[in-house]
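Undergrad: the following comprises the amino acid sequence and a computationally predicted model.
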Amino acid sequence: MFNPSQHDVRRFFCEAFRKHRENQILTPLEAIARDWIIQHPEYDDELIDVERALEADYSVEQGQTNPFLHLSMHLSISEQISIDQPPGIRKAFQALAQRKGSEHEAQHEIMECLGEVIWNSQRSGLPPDSAAYIESIRRR
């Protein structure tokens, strides 16, 4: 299993952004990342300078959104939807996107559900509850 470090993740998104700006060929994963980066122009300044990105502190105490975490969650959710894993996420996403009138907003709602499931898993020491995750999305 691939387990990138915080710096690996930050370099990945900065590199995808650089390639996009320079009209270079992107890998399939970079292309998905680019699509999310484009939808979040508020992160451009964070993505343009790799060294600054590597040093940035996005702790809760700083009161800033972590653009790399946010984009990583978009990427993870996109992958979950594309392979329908956990089973039922694609259908739940499509229904939520239709209700919200926006796939992007639906993903933001799913982020809340994913964060809650991960938090519960970490707290309980048990694996993430896929059924609870899908049900949480459906309730939105």
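TA: The structure has been received and is ready for your questions. Numbers count the residues shown, from 1 in each chain.
Undergrad: hey, let's count contacts and neighbours off CA atoms from now on
TA: Noted.
Undergrad: in the longest helix seen in the chain, what's buried?
TA: Among the segments of the chain that qualify as a helix by DSSP state H, the longest is helix 103-124. Neighbour-count burial for helix 103-124 flags 103, 106-111, 113-114, 116-118 (criterion: 16 or more other Cα atoms under 10 Å).
Undergrad: okay, now the one to match up with it:
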Amino acid sequence: MFTPSQHDVRTFFCEAWRKQCAGEPLSPMDTLAAEWIARHPEYHAELSDLEAALTAVYTVEDGQKGRTNPFLHLSMHLSISEQCSIDQPRGIRQAVELLAAKRSDLHAAHHEVMDCLGEMIWASQRSGQPPDPHAYLERVRSRATR
């Protein structure tokens, strides 16, 4: 399993954005990241300063005040995109597509799926059990059908 460090993740997103802004060639993963970054102009300044990005500290309290961790947020977009591309857990692609159609917006749907993904991770950490992909999928389906 690939386990990038915080430094690796932050460098990846900052470099993908830098290349996009400079008109440089992008890898397929850079392209996907740059597409999600483009949808988040509130992160552009932070992603444009690699040195500051590497030393920035994001706390739970910051999130409660509306300052989200752009690297976590963008990583979740990439995770959901990858889950949909390989349909893992099986059925997630259809559930996300249904939610996107219901909201008329893939981006808004991703943000709802992020809530479900975050709940799954939180429950796993709290219980000490592995993440439950079935409960996660059911949460997404529930949002898509209500």
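TA: The structure has been received and is ready for your questions. In this text the structure is predicted, and so the values were computed from the model without any measurement.
Undergrad: which part of the second structure lines up with the helix or strand following the longest helix of the first structure?
TA: With elements assigned by DSSP states H and E, the helix or strand that comes after helix 103-124 of the first structure is helix 130-139. Mapping helix 130-139 of the first structure onto the second structure (TM-score structural alignment) gives residues 133-142.
Undergrad: any idea how far the matching stretch is from the middle of the chain?
TA: Put simply, stretch 133-142 of the second structure sits 17 Å off its chain's centre (Cα atoms, centre = their mean, to the nearest Å).
Undergrad: average offset between that stretch and the first structure?
TA: Superposed on the first structure, stretch 133-142 of the second structure shows a mean distance of 0.6 Å to its aligned residues (mean Cα distance after the TM-score superposition for the first structure).
Undergrad: and the residue positioned nearest the centre of the second structure, what does it touch?
TA: Nearest to the geometric centre of the second structure sits Met76, at 1.8 Å (Cα atoms, centre = their mean). When the contact criterion is Cα atoms under 8 Å, 6 or more residues apart in numbering, the partners of Met76 of the second structure are Met114.
Undergrad: which element, helix or strand, includes whichever residue in the first structure pairs up with it?
TA: Met76 of the second structure maps onto Met73 in the first structure, with residues paired by TM-score structural alignment. Assigned by DSSP H and E, Met73 of the first structure belongs to helix 67-83.
Undergrad: corresponding residues in the second structure for whatever helix or strand comes next after that helix?
TA: Tracing the chain C-terminally past helix 67-83 of the first structure and defining elements by DSSP H and E, one meets helix 89-100 next. For helix 89-100 of the first structure, the aligned range in the second structure is residues 92-103, judged by TM-score structural alignment.
Undergrad: ok, now how distant is the closest residue to Glu105 of the first structure other than its chain neighbours from Pro86 of the first structure?
TA: Excluding the flanking residues, the one nearest Glu105 of the first structure by Cα to Cα, 6 or more residues apart in numbering is Ala97, at 7.2 Å. According to Cα to Cα, to the nearest Å, Ala97 of the first structure stands 17 Å off from Pro86 of the first structure.
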